[in-house]
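can you look at this prediction? I've put the sequence above it.
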Amino acid sequence: MADRYLSFTGTAPGRFLTRRLGLPQPAQLVRWSAERPRLEGGLLHLAAGKPDPNLAPVLARTGLRTGTGAEDSPVAVVLDATGVRDVESLGEVHAALHPVVRSVAASGRVVVLGAPLDPADHHQAAAQQALEGFTRSLGKEIGRGRTVNLVRLADGEAAESTLRFLLSPRSAYVSGQVIEVGAGAFAVPDDWERPLAGRTALVTGAARGIGAAVAETLTRDGARVVVLDVPAAEADARALAERLGGSALALDITAADAGARIADALPEGLDILVHNAGITRDRRLVNMPAERWSSVLDVNLGSVLRTTDALLERGVMKTGGRIVATASIAGIAGNAGQTNYGAGKAGIVGLVRGLAPRAAGEYGVTVNAVAPGFVETKMTAAIPLVIREAGRRMNSLAQGGVPGDVAEVTAWLVQGGSGAVNGQVVRVCGQSLLGA
C-alpha cells in the first residue's frame, strides 16, 4: 500500500507544512537495486581507543571509497571502538563522531565497532555496554534516512559479510541494532554479488508477501529456491517457483510428517532453511477461545520446532547450513490483542538462543532470526488508518518497511560469509520505539 504521507513530505509544500507543524519528516530510503547496488560516496574510518589493525583491509573491500576526500560528506562512517576500555576512552567516541555526524550524507550509515564484554574487567564491560546506549540514542536523533548500528567483534576478518551488508543499500531499514560477530567458521564467497551460488534454500510460507520477497532475493543471490506453502496456495507457489527457476512444495507445515516429507523432497540435502510461515488470530485474551490460541502457536512456533528438529536429526541440513526463523517485535515488546502471536514469536527468540550454540557445535549450522516491525503488506494495509499511521511513524525512520527489507537481512544471515553470526535476533523495524 502506498505511503501517501511519505510522498507528500517529499514535496516543497509538504516539507514546509510538516516543518511548521512539527510533524515527522521521513526521507526516501535508498534501497538496493540493480542500477544502484552500492551506496555512492566515501567511507570515513575513525577510531576511539586502540584501533584494530585488521579492520582497514576489510573495510577497503566494501567497495566504498576510503582515504583522501572520504571525509567530505561521507556516505558511511565506521568508528572502531573495539579498544574502548574505560570512561575516559569513551570521550574519544564523542571526539571522533561529534565533528562529522552532521556531514553524513542522507541515507548514510554510521557503524560503531565494539568488543565483547570482558567478564574479568568490569570497567571494560561498562564502557563497551555504554556503546549500546550511545548507538541507539544516536540512531533516534540522526535523521534524514541515516542509520546507526553497533557490531561487537570477536574477529574482524569474520565481520566482512556483516560490514558489507550494513554499509550497503540492503540495510536501509535496519537501525539501532546490536549484532555480535563471534569467532565461528565462515566461508568467503567466490562472488560477493552471488554469494549463494550452488546452494539450495527452502522458504516456508513463500507464495506471497514477505516469503515471496525472501525467495526472490535468495534467487537473486544465486540460490536454488524451494517455495513451500499450504495446498490452498499451491497455484501461487508454483507460479513463483516457475518464475524463479526453482520448485514448489505444497504441504501443511503443521502436519506431523512435514519434516519427513521435506526430507524426502530434498534427497541431496538443504543448505538454507527459512521459517517464514505464520498466521495471526488477533483477539484480547479475555475473548480468545482456545482454538485461536493453539492454531497460532502451532503454526508460528510448534511447526518451526518440529521441522527444525526433524531436518537436523535426519541430516538434511548440510554442514555450513543456515537456519533463519521469523520472529517479530510483537514477541519482543508485546502487542495488545496478540497474546498468542506475541507468545509464539517470543518463542522463536528462545529457540534461536537455545539451539544456536548446539547446532553450531553438533551440526555446523547457524541459527538466527529476523524480527520485522511494521512492514507494508496486505495484512498491514487492512489495519485501521490511525493505527496504521502510528505503526508507520513510531520508528526512527518515520515510515514502514517493505518485504524486501526483511528479505535482505535474511539473505545476509544465510551467506557462507556470515558463519560467525549465530544466535542473533535482528530487528527489521527502522528502530521502532516499541520495545526499543
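Sure, I can see it.

C-alpha from now on. contacts and neighbour counts both.
Will do.

select the longest helix from this protein.
helix 339-363 (DSSP state H).

tilt between the helix or strand just after that one and helix 339-363?
The helix or strand immediately downstream of helix 339-363 is strand 366-372, counting by DSSP states H and E. Going by axes from the mean of the first three to the mean of the last three CA atoms, to 10 degrees, strand 366-372 is angled at 160 degrees with respect to helix 339-363.

list the buried residues of the helix or strand just after strand 366-372.
Scanning forward in sequence from strand 366-372 by DSSP H and E, the next helix or strand is helix 378-381. Using 16 or more other CA atoms under 10 Å as the test for burial, helix 378-381 gives Thr380.

can you name the residues in contact with the helix or strand following helix 378-381?
Using DSSP H and E, the next helix or strand after helix 378-381 towards the C-terminus is helix 385-393. When contacts are defined by CA atoms under 8 Å, 6 or more residues apart in numbering, helix 385-393 is touched by residues 24, 374, 380-381, 398-400.

6 Å - rerun?
Under the contact criterion CA atoms under 6 Å, 6 or more residues apart in numbering, helix 385-393 has outside partners 374, 399-400.

hold the first one in mind and look at this next one:
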Amino acid sequence: MSDRYQDFTASTIGKQITKLLGLPQPTRLERYAEGAPLVDGTVAVGGRGRLAESLVGILDTLGIAGVETPAGETPGDATTYKGLVFDATGLTSSDQLVALRDFFTPLLRSLDRCPRVVVIGTPPELVDGAERVAQRALEGFTRSLGKEIGRGGTVQLVYVADGAEGSVASTLAFLLSPKSAYVSGQVVRIGAHGAAKPCEVADWTRPLEGKVAVVTGASRGIGEQIARVLHRDGATVIGIDVPQAASELQGVMRELDGDHLVLDITAKDAPQRIAHHLQTKHGGVDVVVHNAGITRDRKLANMAPNEKGDRFEQVVAVNLTAPERITRELLDQGVVNKGGSIIGVASIAGIAGNVGQTNYTASKAGVIGLVDSLADELKDGITINAVAPGFIITQMTAAVPFATREVGQRLNALAQGGLPVDVAETIAWYASPGSTAVNGNVVRVCGQMMLGA
C-alpha cells in the first residue's frame, strides 16, 4: 500500500508546495533487503567509556566498517557517515555532558541519507549520585536529537549494564542497519536483568538457523510478516490462527516450508494443545511470538456489560489472557528451550491511551505488564520482551477515514506510517541468540511519536 502524500512530496511540484506551506516532507526510508550488507557505509565511533576500545572490533565482526573519530574532529568535505556511535558510559557528572556536543556537532552535517545514531550509556538505576544524573540525561538528549536529525535518520540510547559489554553486537547490528528503519527515540537496556552469557552467532545473516519459532495470528498482516522474517533468518516457523483463517494460514506456512496449528487461542485447552504440538513434533520451541490480537472499539459508556459478543471480555481474552495462559503452560512444561525468547506485541495505545479503546489499551498495557512480571522470573537464559507498534500501514488502517489516517501517519519524527516488516524486524532482533542479555524491554516501533508516549 503506497503513501500517496509521500509520493506527492517526492514530485517536483509537491516539493515546492509542501516547502512553501511548511508541510512535512517525509524521506523514503531504506529497509533491509535479504543479502544486502547490514550497513552500506562507514560508522564513526567516539567517546570514552567501558566499550570505547572494543566498538570498532565489534562492528568488524558484523561486517560493518567502523572508524574512530576523536571529539571535535571535523571531517573533510567529501566524508560521509552512515552511522555514529558514541560511548557515554564514561560520563559521571552533568558537566561532562558537553562531550556529546563535542562529538556530534562536527559530524551531523556529514551524515548520509537515512543515518543511524546510537548512544551507549549505563542504566541509571544501577549507579548513584552524579553519575546517575548524567546517565539519565542521555534520554533527553537522544530523544530530542531523534526529532531533529531529519532525512530519515534515527537515534537510540542503549544502556549497557556493567558486565554485559560482550552482549551488544546483536543490538548494534539491528539499530545501525535498515532493519530498524521505523524505530527511533527508543531506550534499550542490555543486562539490566542480569548479564546472560551471549550465545555465539555463526552467521549474522541467518542467526535463527536451526531454531523453532511459533507465531500466533500468522495468516496475514503483521503476523504473516513476522513469520516471513523469522523464516528468512533461518527459523522453522509454526503458524497459529483461528479456523476462519485456516486456508490463508496453510498457504503461508506451505510457502515458508513451515508447520501450522489451527485453533482459537482463547479455548480452554489451547495452551495444552500448543504445548503438546511443539513438544511432540518439534522437540520444543526457541521463539514464542504472541501476535494475535483483535479490536472491538467503543467508548466505555456505550460498552454494555454482558452484551452479545462482549467487547471488553473478548478483546482482553485474545490480546492478554491467552498469551498469559500459553506462556505459563509452555514454561511449566519446559517446552521453551534454554536461551529461548518470548515476545509480546503490545501497542503504543497501551502506553498513551486512545479514545474508544479502553478494552484494547488495557489489554496492550497488560502485555507490557507480562514482560515486567516475568523478566526477573525466567530461568535458563530465557528472555521476554515486547514491541509496541504505532501507526503501521495495513489493510485495517487502510479503512481508517482519510483525515484521521493522515494525521496518524504524520505525527512522528519520520512523518510517515510504518510497515509490518518494521515490527517483524524488531521481533527478529529480540529472537536472535545474540540478544540473550536483551530482557525486559518494550521498544516502540512508531517512528518516534511527536505527542503522547
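It's in. The model shown is predicted, which means the values in this text are computed figures rather than measured ones.

hang on, the earlier thing: what's the longest helix of structure 1 in contact with?
Here helix 339-363 of structure 1 makes contact (CA under 6 Å, 6+ apart) with 293, 297, 300-301, 327-328, 330-331, 334, 365-368, 423.

do the same with stretch 206-217 of structure 1
Outside stretch 206-217 of structure 1, the residues that touch it by CA under 6 Å, 6+ apart are 205, 227-229, 236-237, 276, 403-404, 407.

with those residues in mind, which one is nearest to Ala81 of structure 1?
Closest approach to Ala81 of structure 1 among these (CA to CA): Ala407, at 29.5 Å.

sorry, back to before: export the contacts of stretch 206-217 of structure 1 to CSV and tack on distance to Asp309 of structure 1 and secondary structure?
CSV is the format used below for the contacts of stretch 206-217 of structure 1 (distance: CA to CA, whole Å; DSSP: H, G, I helix; E, B strand; the rest coil):
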residue, distance to Asp309 of structure 1, secondary structure
Gly205, 19, coil
Val227, 20, strand
Leu228, 18, strand
Asp229, 19, strand
Asp236, 28, helix
Ala237, 25, helix
Asn276, 16, coil
Pro403, 27, helix
Gly404, 28, helix
Ala407, 24, helix
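
take the residues you listed and write them to CSV, including neighbour count and distance to Val111 of structure 1.
Compiled in CSV, the contacts of stretch 206-217 of structure 1 are given as follows (neighbours: other CA atoms under 10 Å; distance: CA to CA, whole Å):
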residue, neighbour count, distance to Val111 of structure 1
Gly205, 26, 33
Val227, 30, 34
Leu228, 30, 36
Asp229, 27, 37
Asp236, 18, 39
Ala237, 26, 38
Asn276, 25, 28
Pro403, 21, 24
Gly404, 22, 22
Ala407, 23, 21
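
now the two most distant members of the contacts of helix 339-363 of structure 1.
Greatest spacing in the contacts of helix 339-363 of structure 1, by CA to CA: Trp293 and Val365 (31.2 Å).

who's more crowded, these two?
Between Trp293 of structure 1 and Val365, Val365 has the larger neighbour count (other CA atoms under 10 Å), namely 24 against 21.

next one: the equivalent of the more buried one over in structure 2 from Lys82 of structure 2, what distance?
When structure 2 is aligned by TM-score structural alignment, Val365 of structure 1 is paired with Ile382. Distance, Ile382 of structure 2 to Lys82 of structure 2, using CA to CA, to the nearest Å: 33 Å.

same check, this time on Leu172 of structure 2
Distance of Leu172 of structure 2 to Lys82 of structure 2, given as CA to CA: 13 Å.

more crowded one of the two?
Lys82 (22 against 18).

what do we get in structure 1 for that one?
Aligned partner of Lys82 of structure 2 by TM-score structural alignment: Val75.
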